[in-house]
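Student: Let's see this in three dimensions:
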Amino acid sequence: MKGTPAVPAGGSTSAASGGDSPSTLPSEVPDDLTPEQLAAQWEEEKPPAAGALANAASSLVVLGVGIGAVILSVSMGLGTPDKPQPGLWPFIISCVMVALGLFQLILGRHNRDAEKFTRMSAAPLTGLVTLAAMVALMPLIGFELPALVLCLIWMRFLGGETWRSTLVVSAAVVIAFYAIFVLALNTSIPHLF
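Tutor: Have a look, this model is predicted:
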């Protein structure tokens, strides 16, 4: 009919529902997209693909970390399967890392699914560095302060949480770890209090 507003498929007009319907908001994806249309939309929105150099660089990093971990795990002692020493499981995992790094280095050059390095690519590195700093500081000053700082950095700067939720959750995590590992289990984890 002339003069009648068109009703979107699966939704209603704002006049009929008394307000904006969630399915008619312009920022949302309509519910009636076909799988082909959805795949085309995802293809348009995905970040640019990494090149062969970026794929090789990431493979070399995995390979380097894996080889370093193999050396460290061997120095801890492997033992035997029936009497394992502390380095056995890290050694097995490190060997898997080395194999995956080699596989990616050889066959990953033609991978078109890898994303180009962006500013957000530094987030995992930041997480790894702060975790290593916490492990290094724990024997010196206990786990409470390093764990609190780690939670603050991860939640606020890597996770983008609000300061209020960051402070509350970080404090709750440290208190929970203290209650479980120091008070309840009486473990030998280094602690200040």
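Student: C-alpha from now on. contacts and neighbour counts both.
Tutor: OK.
Student: middle-most residue in this protein, spatially?
Tutor: Centroid-nearest residue in the chain, with CA atoms, centre = their mean: residue 124, separated by 6.8 Å.
Student: Please go through the chain and pick out the longest helix.
Tutor: Longest helix in the chain, counting residues (DSSP state H): helix 52-76.
Student: which helices and strands does that helix pack with?
Tutor: helix 88-107 (3 or more CA pairs under 8 Å, 6 or more residues apart in numbering; DSSP states H and E).
Student: angle of the helix it packs on against helix 52-76?
Tutor: Helix 88-107 and helix 52-76 are oriented at 160 degrees to each other (axes from the mean of the first three to the mean of the last three CA atoms, to 10 degrees).
Student: here's the other one to compare against:
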Amino acid sequence: MSTSDPARPPGAEPADADLLQAEADRLQAEMEEARPPHGGPISQISAAVVALAVGVLGMAGSYALGLGQLTQPGPGLWPFAISVVITVLSAVLVVTGRHLEDSERFSRASVQVAVGVVTLVGLAALLPVIGFEVPSLLLMFIWLRWLGKESWRSSIVISIAAVAVFYVLFVLLLQIPLPRLI
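Tutor: Presented below is the predicted three-dimensional model:
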């Protein structure tokens, strides 16, 4: 056995390395076949512009919350910092993204993303009205059952357990003043 091939694991025979490479090539080909078609430059730029708008709106909203100072940060400081990163990266994609090929055509998966965003917005809207318990439970259940295709039982159990853990962690232990029913 030669130790000159850095790609071959120690103790592997040349035939083993060839089999591993053939399997890796087969899996790569399967992944390429399963990949949705490229959306084209308009899709790529459109996605970047939407992300840019989200970043700018995030910066405006977090600035309205108050940034504070680095020694005494306000509630909007971290959302503002994250929104700046989103805005800068999106602006870079607007400029350079035309030649990239990582956007996909709209498909059923696109609808799932939209449902995820709508349910997240629903959580944010219901949170101050009825607390975090019920909206969080519904969000978890919808994401697990319909977006994640989990069974009814596991969706119910995981949703209830996750909200209970969040309640204990954030409300009881960390004493974060979340709007809540209980």
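Student: List the buried residues of the longest helix of the first structure.
Tutor: Within helix 52-76 of the first structure, the residues that qualify as buried are 54-56, 58-60, 62-63, 66-67, 69-70, 73-74, counting by 16 or more other CA atoms under 10 Å.
Student: superposed on the second structure, where does that helix end up, distance-wise?
Tutor: By mean CA distance after the TM-score superposition for the first structure, the fitted helix 52-76 of the first structure averages 0.9 Å away from its aligned residues in the second structure.
Student: what range in the second structure does that helix sit on?
Tutor: Taken onto the second structure by TM-score structural alignment, helix 52-76 of the first structure occupies residues 41-65 there.
Student: Share the number of residues neighbouring the nearest residue to residue 47 of the first structure once chain neighbours are set aside, please.
Tutor: Distances taken as CA to CA, 6 or more residues apart in numbering place residue 115 nearest to residue 47 of the first structure, at 6.3 Å, with adjacent residues excluded. For residue 115 of the first structure, the neighbour count with other CA atoms under 10 Å is 16.
Student: same deal with the one 3 residues further on?
Tutor: Using other CA under 10 Å, residue 118 of the first structure is surrounded by 10 other residues.
Student: residue in the second structure matching the residue nearest to the centre of the first structure?
Tutor: Superposed on the second structure with TM-score structural alignment, residue 124 of the first structure falls opposite residue 113.
Student: element containing its match?
Tutor: Assigned by DSSP states H and E, residue 113 of the second structure falls within helix 108-130.
Student: ok, back up a step: other residues contacting the longest helix of the first structure?
Tutor: For helix 52-76 of the first structure, the surrounding residues in contact (CA atoms under 8 Å, 6 or more residues apart in numbering) are 85-88, 90-91, 94-102, 104-105, 108-111, 114, 116-117.
Student: Please pick the buried ones from those residues.
Tutor: 87-88, 90-91, 94-95, 97-98, 100-102, 104-105, 108-109, 114, 117.
Student: Distance-wise, check the match of residue 124 of the first structure relative to residue 119 of the second structure.
Tutor: 10 Å (CA to CA, to the nearest Å).
Student: can you tell me which residue in the first structure aligns to residue 141 of the second structure?
Tutor: By TM-score structural alignment, residue 141 of the second structure lines up with residue 152.
Student: so which helix or strand takes in that match?
Tutor: Here residue 152 of the first structure, judged by DSSP H and E, is contained in helix 144-152.
Student: Tell me roughly how far that helix lies from the second structure on average.
Tutor: Relative to the second structure, helix 144-152 of the first structure is 1.2 Å off (mean CA distance after the TM-score superposition for the first structure).
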